[in-house]
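Enquirer: Turn this into a model:
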Amino acid sequence: MNDNLNVNDSAPGDSNDDLNAYEILAEFERYLRFERDLSPHTVRAYLSDVTALLDQLNGRLEGLDIGELRAWLADQHGAGKARATLARRTACVRTFTAYCHRRGWLAGDPGLLLGSAKAPRPLPAVLDQKQAQTVLNAPPSTGDPKDLRDQAILELLYATGVRVGELCALDVDDVDRDRHVIRVLGKGRKERSVPFGIPALRALDRWCINGRPIWVRERSGPALFLGVRGGRIDAGTVRRVVHARLAETEGTPDMGPHGLRHTAATHLLEGGADLRSVQELLGHASLNTTQIYTHVSIDRLRTAYRQAHPRA
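Expert: Presented below is the predicted three-dimensional model:
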């Protein structure tokens, strides 16, 4: 990337010093991390997109307008980028130009004129209730800490629908055994309480009483779930646990922790839970995000109707 990015600092209150591309990206990264509080994955994706845009502009913000933005996105489309990728890059560009305008690096905000690309939202794969029961009804544990931990992870993921990152961040004190709830720190550092049932409580007790003490080390701290070396468990390990258990169960679709989250939400709605309650449990900021699970339930209902009704 050209590192001679010159920005016209002509806005009132700003200095006239030129900023190079690395400084622009560093400032934007700080904004995304500390003001927007976006996840590290999203920050990396946004910085990659902005770098690609600046490369298209030969490392300069001067002259950036709606025509340039549309041309850049058109090139992405012509290169065969997926609609989901284009939607993310559109959102990134709009965030970037708005930030640059506020800092006085752009006289106007061309991103305001950029339409929002809609990414398709395919229905998520989920387990049916019989499959979920089969997956969770594991053979009797030998008492091995890994077996106890893995069973507790699966039970809690299905019982609560928490995100994998939320599960990994749980501490021992986040579990309220008397009230059957866990305290979760979700996106945007928003805290919520999520209930769980008796099977998850029993699995957690077996892990915490008979498994965790064997693996705990000084470096373990308060982490609820541990790796074999005593450190806090990571998302990759949780994903392997879920994939491995599903692979052992014939006829189940391959999915990771997010698939169990989809499954939990779908089964809640099928059991009569209202959409607002499911939104709160999952920690969705918008009800629109939760509504996809109603589509899953309707799709299942339609399938059952076709199979069972004589005049379907």
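Enquirer: switch to C-alpha atoms for all contacts and neighbour counts from now on
Expert: OK.
Enquirer: in the lengthiest helix in the chain, what counts as buried?
Expert: The longest helix of the chain (DSSP state H) is helix 83-102. For helix 83-102, the neighbour count (16 or more other Cα atoms under 10 Å) marks 86-101 as buried.
Enquirer: Report the spatially closest residue to residue 220, excluding sequence-adjacent ones.
Expert: Closest residue to residue 220 apart from its sequence neighbours, by Cα to Cα, 6 or more residues apart in numbering: residue 231 at 4.9 Å.
Enquirer: Give me the distance between that neighbour and residue 222.
Expert: As judged by Cα to Cα, to the nearest Å, residue 231 and residue 222 stand 10 Å apart.
Enquirer: can you pull the contacts of the residue nearest to the spatial centre of the chain?
Expert: Residue closest to the mean C-alpha point of the chain, counted by Cα atoms, centre = their mean, is residue 163 at 6.8 Å. The contact partners of residue 163, by Cα atoms under 8 Å, 6 or more residues apart in numbering, come to 157, 257, 258, 261.
Enquirer: one more, for comparison:
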Amino acid sequence: MTNQGAGGGGAPTALARAIADYLQHVGVERGLAPNTLAAYQRDLRRYEAFLAAAGLTAPGQVARRHVSEFAQGLSDGDDGGSALGMRSVARTIVSVRGLHKFWALEGVCETDPAADIHPPQPGRRLPKAISVHDVTRILESAGTDTPTGLRDAAMLEFLYSTGARISEAVGLDVDDLVFPDSPDDGPSLVRLFGKGSKERIVPIGSYALRALEAYLVRGRPALVAKGKGTPALFLNARGGRLSRQSVWTILRAVAEHAQVEADVSPHTLRHSFATHLLEGGADVRVVQELLGHASVTTTQVYTLVTADTLREVYAAAHPRALG
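Expert: Now for the predicted structure:
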């Protein structure tokens, strides 16, 4: 861990110092093996960078939602680092839980925001999707009467239309959108850059396309005028590139306004995109390409979700399913 924390130059933040104290504790008092200590350092350096990117500078500022967002983004790299396998995700979450437990016991923090955050269980980790009805309620609740409202509507429609990872969406530039010269040329497309900067082309649905066009014509020009000029597609109120954390905040606020009770995140829209495609009859390998999964095995976990739905419908509808 650097003396200056994840933020670079200047004095280390209280957050960086508190993480360094914990690493010294596990290294000296627990007598961990060098490889184990190195793993703790990697995990917590990544966690520190994530928290610093969210603007947190002290342990007491960390809330459960920060820990949850970090944990959910590990497998796809949406926390800002490289994507991790299930075992590495589990190890990282254990490291973070140990850190927060230590802070609570030592009185650094009054509460432990990671107490109920658990590592994924092999073979039981299913994506969380919400119904088409709930997705529609969320998308129709985004405001469109202001530049930021137009941006929010376009962003959320885009996430559900394309299944993009949040990191891919906020990393987009305007030139990554490909509009056809005429309707006869087919649907609009977007170039997404996933893990390892691997490029894939994904179509954009008509609802998302209309929301994007409204944002590009009536919303983005007003936002870009407040900044120094940027090619980024989705902009914040100061004219800069929108952050992952801002999208989480936007989605939560819109979902709350829509009175959707499920715990919704940008990943929820990605999961719902895949689940709803498979429920609609899409081939799993097509969904694999749309999601940017390297292996179809990763995509096939969504078929477990749709199988559960089929069982529920069968049990409710078939006259001799139960008895």
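Enquirer: re earlier: measure the residue nearest to residue 220 of the first structure to residue 186 of the first structure for me?
Expert: Distance of residue 231 of the first structure to residue 186 of the first structure, given as Cα to Cα: 21 Å.
Enquirer: re earlier: counterpart of the residue nearest to residue 220 of the first structure in the second structure?
Expert: In the second structure, residue 231 of the first structure lines up with residue 240, judged by TM-score structural alignment.
Enquirer: From what I see, that match and residue 233 are in contact.
Expert: No - Residue 240 of the second structure lies out of contact with residue 233 (Cα atoms under 8 Å); the separation is 9.7 Å.
Enquirer: More neighbours: which of those two?
Expert: Between residue 240 of the second structure and residue 233, counting by other Cα atoms under 10 Å, residue 233 is the more crowded of the two (24 against 19).
Enquirer: in the first structure, which spans are helices?
Expert: Using DSSP H, the helices of the first structure run over 21-30, 40-56, 66-78, 83-102, 129-136, 145-160, 164-168, 198-206, 212-215, 235-247, 257-270, 275-282, 287-290, 292-308.
Enquirer: Adding distance to residue 122 of the first structure, write those out as TSV.
Expert: Shown next, in TSV, are the helices of the first structure (distance: least, Cα to Cα, whole Å):
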stretch	distance to residue 122 of the first structure
helix 21-30	31
helix 40-56	21
helix 66-78	20
helix 83-102	11
helix 129-136	21
helix 145-160	21
helix 164-168	21
helix 198-206	30
helix 212-215	39
helix 235-247	21
helix 257-270	12
helix 275-282	19
helix 287-290	12
helix 292-308	9
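Enquirer: and of those, who's closest to residue 117 of the first structure?
Expert: For the helices of the first structure, the distance to residue 117 of the first structure is smallest for helix 83-102, at 4.6 Å, taking Cα to Cα.
Enquirer: by how many degrees do the closest one and helix 66-78 diverge?
Expert: Inter-element angle recorded for helix 83-102 of the first structure and helix 66-78: 160 degrees (by axes from the mean of the first three to the mean of the last three Cα atoms, to 10 degrees).
Enquirer: rewinding a little: of the buried residues of helix 83-102 of the first structure, which pair is most distant in space?
Expert: 86 and 101 (22.3 Å).
Enquirer: which residues does the counterpart of residue 314 of the second structure in the first structure contact?
Expert: In the first structure, residue 314 of the second structure lines up with residue 305, judged by TM-score structural alignment. Applying Cα under 8 Å, 6+ apart to residue 305 of the first structure gives the contacts residue 312.
Enquirer: if we go to 10 Å?
Expert: Counting by Cα atoms under 10 Å, 6 or more residues apart in numbering, residue 305 of the first structure makes contact with 299, 311, 312.
Enquirer: got it, and residue 92 of the first structure?
Expert: Here residue 92 of the first structure is in contact with 42, 43, 45, 46, 47, 48, 49, 50, 86, 98, 111 (criterion: Cα under 10 Å, 6+ apart).
Enquirer: from these, which is closest to residue 276 of the first structure?
Expert: Among those, residue 42 lies closest to residue 276 of the first structure (Cα to Cα), at 26.5 Å.
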